[in-house]
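Participant: Structure, please.
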Amino acid sequence: MSGRDNYGGDIFSGHAGARRRAVPEVTADRDLVVEDAASGFCGAVVGFDRSYDGEFVKLEDRRGAVRLFALREAAFLLDGEPVTLVRPAAAPPAAATRSASGSTRVDGLRARVARGSRIWVEGVHDAALVERVWGHDLRVEGVVVEHLEGLDNLAARLAEFAPGPGRRVGVLVDHLITGTKEDRLTQGLGPYVLVTGHPYVDVWEAVKPSALGIREWPRVPRGEDWKTGICTRLRWGSPQDGWRRVQAGVNSFRDLESPLIGAVERLIDFVTEPE
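Facilitator: Below you'll find the model as predicted:
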């Protein structure tokens, strides 16, 4: 009898000759050539499929025949060695290539020194909507947007700013219609000032109703505070509550009416035009 004890030791540790060799996992990248261990079918990975009984890989042989094989452990041979194929991880979503204004997004943008030129708007809501849609473009160009706190302050602000070469001013005006007060206040301001605007009573109205889930903007009689009247008729609560709705409804230039879009684009072109 041999001195070797084949039955000794800890029976729970498993027999050394029975231990399974670890089978490596290989990512089933497209065009990887493998062999199905059971059938001997050899082909390149061309896709995947999923059904109620699991994941499958599509293999195409050199004659163009395509067959499905289950992604089971050690089911394939790669260079003659058993492997377990695993499906590639899903690619991360592509980064946005367009900004909210529709322009090409600049990745890794670093802050640029502000230009001497400026864009002025009438109030904080105008400034917020311009930033929401054109903020990326303005940072790329180094353009600062400031609010006038009312068009009546325009003349004094221009006198203080002193527009000139390299110090242009673009002014965005609400309700800019021929013959109105706004029209009279923006005449004859010189070659270094450009005034553009939209015909709406307030910049809120330059937001498309569809972006806010309403059919149309209600009509508010002359003499009644416009924002208060709008919020009352739409049951939006206070003007502060209404503004939160308006701001949240704007995600890109597609949510704005074309007169406002055109007005802002012209101002950006004007203040960034080389002298």
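
Participant: from here on, contacts and neighbour counts on C-alpha atoms
Facilitator: OK.

Participant: List the neighbours of the lengthiest helix in the chain that are in contact with it.
Facilitator: Within the chain, and with DSSP state H defining each element, the longest helix by residue count is helix 124-141. Residues from elsewhere that reach helix 124-141, judged by C-alpha atoms under 8 Å, 6 or more residues apart in numbering: 99-101, 103, 105-106, 109, 111-112, 115, 121, 144-147, 149, 203-204, 243, 247, 250-253, 264, 268, 272.

Participant: Flag every buried residue along stretch 207-224.
Facilitator: 207-209, 211-212, 217 (16 or more other C-alpha atoms under 10 Å).

Participant: Another sequence for comparison is provided below:
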Amino acid sequence: MADRYGNDVLSGDWRKPKNGRTVEVAMEKGMVVEEPTSGFVGAIVRWEHGVVDLEDRHGQVRTYPTGPGFWLDGKPVSLQPPKKAGPAKKTRTASGSVAVDNVRARVARASRIYVEGRHDAELVEKVWGDDLRIEGVVVEYLGGIDDLPEIVNRFQPAPGRRLGVLVDHLVEGSKESKIAAQIDNRYVRIVGHPFIDVWEAIKPATVGIKAWPRIPHGQDWKKGVLQSFGWPATDQADVAAAWQHMLSKVKNFSDLDPSLLGRVEELIDFVTLD
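Facilitator: Below you'll find the predicted structure:
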């Protein structure tokens, strides 16, 4: 005789939560999780003595006990210290995006992102490199933007050939803002951060200082910074060595000022539009 009521509803694991049971996950810096009680979402920046610090995209840091009570990619997890035997699997890129395994880099688009200098390009690559390769976006540096109008004309922006430009010190009344105002093309997006140099976009604590120093107008800014630190500052080799030291301290988006994060992501979105 057929069972018109079907299978026994209690024969399976009827107590299993809708979103699955909590699983243990090894913490790693840059992993983005949610504390559902407060709704706070942030990247793991440090952990010790049974607590973990999360930092959101606005730079706000909150501390929670490690263990259960978190969400990762919509699933409940228990945050645990990583095992010493080996690193935890990377779940996020340095920019906070979901890491994608075994995906080939996309063939480069005709669209481009231009930044002012080598240091800007290296910092963007350090944090957004994985995202850029998946999207097929190439970042190039200009060595300054004094000739930006001519550079844009040579690039010939058009549908499928967009140009995004990241400018240092893009504030009202600056030389950079006046140059940017000369560009009027729907396939060009010019954005910038308020800092004199991209070095300042790195959070001071990341490089072990309380604040970036104020350098008098007219003095070479980078060499002035190094002198204030008591570091060698006689030539460009000193500047290059100092930059590589600072760049090595940047691990992911949480080490950068939010004003830079939003601008770079805006450009990536713009140049990848169909």
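
Participant: Which pair in the buried residues of stretch 207-224 of the first structure has the greatest spatial separation?
Facilitator: 211 and 217 (11.6 Å; C-alpha to C-alpha).

Participant: hang on, the earlier thing: pull out the buried residues from the contacts of helix 124-141 of the first structure.
Facilitator: 99-101, 105, 121, 144-147, 203-204, 243, 247, 250, 253, 264, 268, 272.

Participant: now the strands: where do they sit in the first structure?
Facilitator: For the first structure, the strands defined by DSSP state E occupy 25-27, 33-36, 42-51, 54-60, 66-70, 76-78, 81-86, 118-121, 144-147, 169-173, 193-197.

Participant: Save the ones you listed as CSV, and put in distance to residue 239 of the first structure too.
Facilitator: Formatted as CSV, these follow (distance: least, C-alpha to C-alpha, whole Å):
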stretch, distance to residue 239 of the first structure
strand 25-27, 57
strand 33-36, 66
strand 42-51, 53
strand 54-60, 55
strand 66-70, 61
strand 76-78, 67
strand 81-86, 57
strand 118-121, 19
strand 144-147, 19
strand 169-173, 20
strand 193-197, 23
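
Participant: what's the distance between the residue nearest to residue 34 of the first structure when sequence neighbours are not counted and residue 54 of the first structure?
Facilitator: Spatial nearest neighbour of residue 34 of the first structure, chain neighbours left out: residue 78 (5.2 Å); criterion: C-alpha to C-alpha, 6 or more residues apart in numbering. For residue 78 of the first structure, the distance to residue 54 of the first structure equals 22 Å [C-alpha to C-alpha, to the nearest Å].

Participant: which of the two has more neighbours?
Facilitator: Ranked by neighbour count (other C-alpha atoms under 10 Å), residue 78 of the first structure and residue 54 place residue 78 first, with 17 against 10.

Participant: What's the match for residue 107 of the second structure in the first structure?
Facilitator: Aligned counterpart of residue 107 of the second structure in the first structure: residue 113 (TM-score structural alignment).

Participant: Tell me how many other residues surround the residue lying closest to residue 106 of the second structure once chain neighbours are set aside.
Facilitator: Nearest non-adjacent residue to residue 106 of the second structure, counting by C-alpha to C-alpha, 6+ apart: residue 136, 4.6 Å away. The number of residues packed near residue 136 of the second structure is 17, by other C-alpha under 10 Å.

Participant: correct me, but residue 136 of the second structure touches residue 108?
Facilitator: Yes - between residue 136 of the second structure and residue 108 there is a contact at 4.3 Å, judged by C-alpha atoms under 8 Å.

Participant: so stretch 159-177 of the first structure aligns onto which residues of the second structure?
Facilitator: Residue span in the second structure matched to stretch 159-177 of the first structure, by TM-score structural alignment: 153-171.

Participant: Now do the same for residue 191 of the second structure: its match in the first structure.
Facilitator: Per TM-score structural alignment, residue 191 of the second structure is aligned with residue 196.

Participant: one step back: want to try TSV for the buried residues of stretch 207-224 of the first structure, with distance to residue 49 of the first structure as columns?
Facilitator: Below are those laid out as TSV (distance: C-alpha to C-alpha, whole Å):
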residue	distance to residue 49 of the first structure
207	45
208	43
209	44
211	39
212	41
217	50
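
Participant: contacting residues for the match of residue 107 of the second structure?
Facilitator: Neighbours of residue 113 of the first structure in contact, by C-alpha under 8 Å, 6+ apart: residue 142.

Participant: quick one: residue 249 of the second structure and residue 268 of the second structure, what's the gap?
Facilitator: 24 Å.

Participant: Repeat that for residue 128 of the second structure.
Facilitator: Here residue 128 of the second structure is placed at a distance of 9 Å from residue 268 of the second structure (C-alpha to C-alpha).

Participant: Now do the helices in the stretch 51-200 of the second structure.
Facilitator: Counting by DSSP state H, counting those that start in this stretch, the stretch 51-200 of the second structure has helices at residues 118-135, 148-155, 175-180.

Participant: Ranking the ones you listed by mean neighbour count, which comes first?
Facilitator: helix 118-135 (a mean of 19; mean count of other C-alpha atoms under 10 Å).
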